[in-house]
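K.L.:
below are the sequence and a predicted model for it; my questions follow.
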Amino acid sequence: MGRIDYLHDPDAPPANSVVPSVVAFVRDEAGRVLMVQRSDNGRWALPGGGHDVGESISDTVVREVREETGIEVEVVGLSGIYTDPGHVMRYDDGEVRQQFSICFRARPVGGELRTSSETTQVGWVDPADLAKLDIHPTMRLRIEHAADGSRTAPYIG
């Protein structure tokens, strides 16, 4: 299924759903960031996905990272909550989703890197190399906020 992101685009289709979702900012001991290349739009992103009925939000983080990357993680903190109504995502099935994303910090505790049906590439990326990747501006914002060790409170916006 394909996806097109619209950010403050007057030609964007109107949203018809809101799905709470998560992304995980995961760093290894070398300070590299766990990144995935999404199969739906080809862009690089933090691993994550939609919250399912019956899960705690931290369970969603652990499940999504495992499903998309093969890495087992432990949630260690909240980085930010992103609900910009000017960011919508249109999917091939007609869904147009308003952004509702919670970014968590997590640490790896096991597993082996692998791709999934949602990812074409998975890897640990040196922070200096992130600028070379095709990353949506809203995802870059999450990465910047999560990497900023001086923040004492989560971003909310």
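P.N.:
Noted; the coordinates are in hand. Numbering: from 1, shown residues only.
K.L.:
CA atoms for contacts and neighbours, from now on please.
P.N.:
Noted.
K.L.:
for the nearest residue to M139 once chain neighbours are set aside, give its distance to N16.
P.N.:
Take M139 and drop its neighbours on the chain: the residue closest to it by Cα to Cα, 6 or more residues apart in numbering is A45, 6.4 Å away. According to Cα to Cα, to the nearest Å, A45 and N16 sit 24 Å apart.
K.L.:
ditto for V33
P.N.:
Counting by Cα to Cα - V33 and N16 are separated by 33 Å.
K.L.:
got another one to weigh against that:
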Amino acid sequence: MLLYMSNSAHDERSTPVHSVSVAGAVVREDGRVLAIRRADNGTWEPPGGVLEMAEAPEDGVRREVFEETGLHVEVAELTGVYKNVTRGVVALVFRCKPSGGEERTSDESTAVAWLTPEEVTERMSEVYAIRLRDALNGDGPHVRTHDGHRMIPAR
């Protein structure tokens, strides 16, 4: 669902409102990446969620990763910006490294795992797997668009 905000200069509802989310591409020294199996739909994804209004993106990544996995992370660099054109969600993905904590599940996750790049491709949908592959590549940041299921090629 795409939400619209009334523009004070116009009576028409023409300005789309986007949600901003953040995710951590948490990479261990052995090259495995952190993933969660979401409690609400059972899919595997990088840990992340909606950025709070007064929160810096890096703080949001640290908070979301800890809430969903019990792990603390050091945030390194932005590796990609991914827009879901169907839902109006813009996701900022940051490469991170683990810095402590104890792995655990949460109300939002039913499993926490360290996946190989091959396992990422096998377990995750294209729109989430590419976020981790981009972070592992180190040649970003990438800007990509998708419809919630498939990537939309750049024009």
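P.N.:
Sure thing, it's come through. Just so it is clear, the model here is predicted, and its values are computed rather than measured.
K.L.:
TM between them?
P.N.:
With the length set by TM-score structural alignment, normalised by the length of the second structure, the two chains reach a TM-score of 0.79; 131 aligned residues with a Cα RMSD of 1.4 Å.
K.L.:
quick revisit: show me what the residue nearest to M139 of the first structure aligns to in the second structure.
P.N.:
Matched by TM-score structural alignment, A45 of the first structure corresponds to E45 in the second structure.
K.L.:
surely that match and E126 touch.
P.N.:
No. Contact criterion Cα atoms under 8 Å: E45 of the second structure and E126 do not qualify, at 10.4 Å.
K.L.:
so between those two, which is more surrounded?
P.N.:
Taking other Cα atoms under 10 Å, E45 of the second structure and E126 do not tie; E45 has more neighbours (25 against 16).
K.L.:
enumerate every residue touching the more buried one.
P.N.:
Going by Cα atoms under 8 Å, 6 or more residues apart in numbering, E45 of the second structure touches A35, I36, R37, R38, M124, Y128, A129.
K.L.:
contacting residues for the third one?
P.N.:
So that's R37 of the second structure. T43, W44, E45, S109, T110, A111, V112.
K.L.:
distance of the closest residue to the second one other than its chain neighbours from R104 of the second structure?
P.N.:
In space, not counting the residues next to it along the chain, W44 of the second structure is nearest to R37; the distance is 4.3 Å by Cα to Cα, 6+ apart. Relative to R104 of the second structure, R37 of the second structure is positioned 12 Å away (Cα to Cα).
K.L.:
the strands in the first structure, which residues?
P.N.:
All strands of the first structure, identified by DSSP state E, fall at 3-7, 17-18, 21-26, 33-38, 44-45, 48-50, 71-82, 87-91, 96-98, 101-111, 119-125, 155-156.
K.L.:
which of those sits closest to E64 of the first structure?
P.N.:
Across the strands of the first structure, E64 of the first structure has its closest neighbour in strand 48-50 (5.1 Å, Cα to Cα).
K.L.:
the closest one vs the second structure, average distance?
P.N.:
Once fitted to the second structure, strand 48-50 of the first structure is off its aligned match by 0.4 Å on average (mean Cα distance after the TM-score superposition for the first structure).
K.L.:
who are the contact partners of the residue lying closest to V65 of the first structure once chain neighbours are set aside?
P.N.:
For V65 of the first structure, ignoring the flanking residues on the chain, the nearest one in space by Cα to Cα, 6+ apart is P47 at 5.5 Å. Residues near P47 of the first structure by Cα under 8 Å, 6+ apart: V23, A24, F25, L34, M35, V36, E64, V65, E68, T69.
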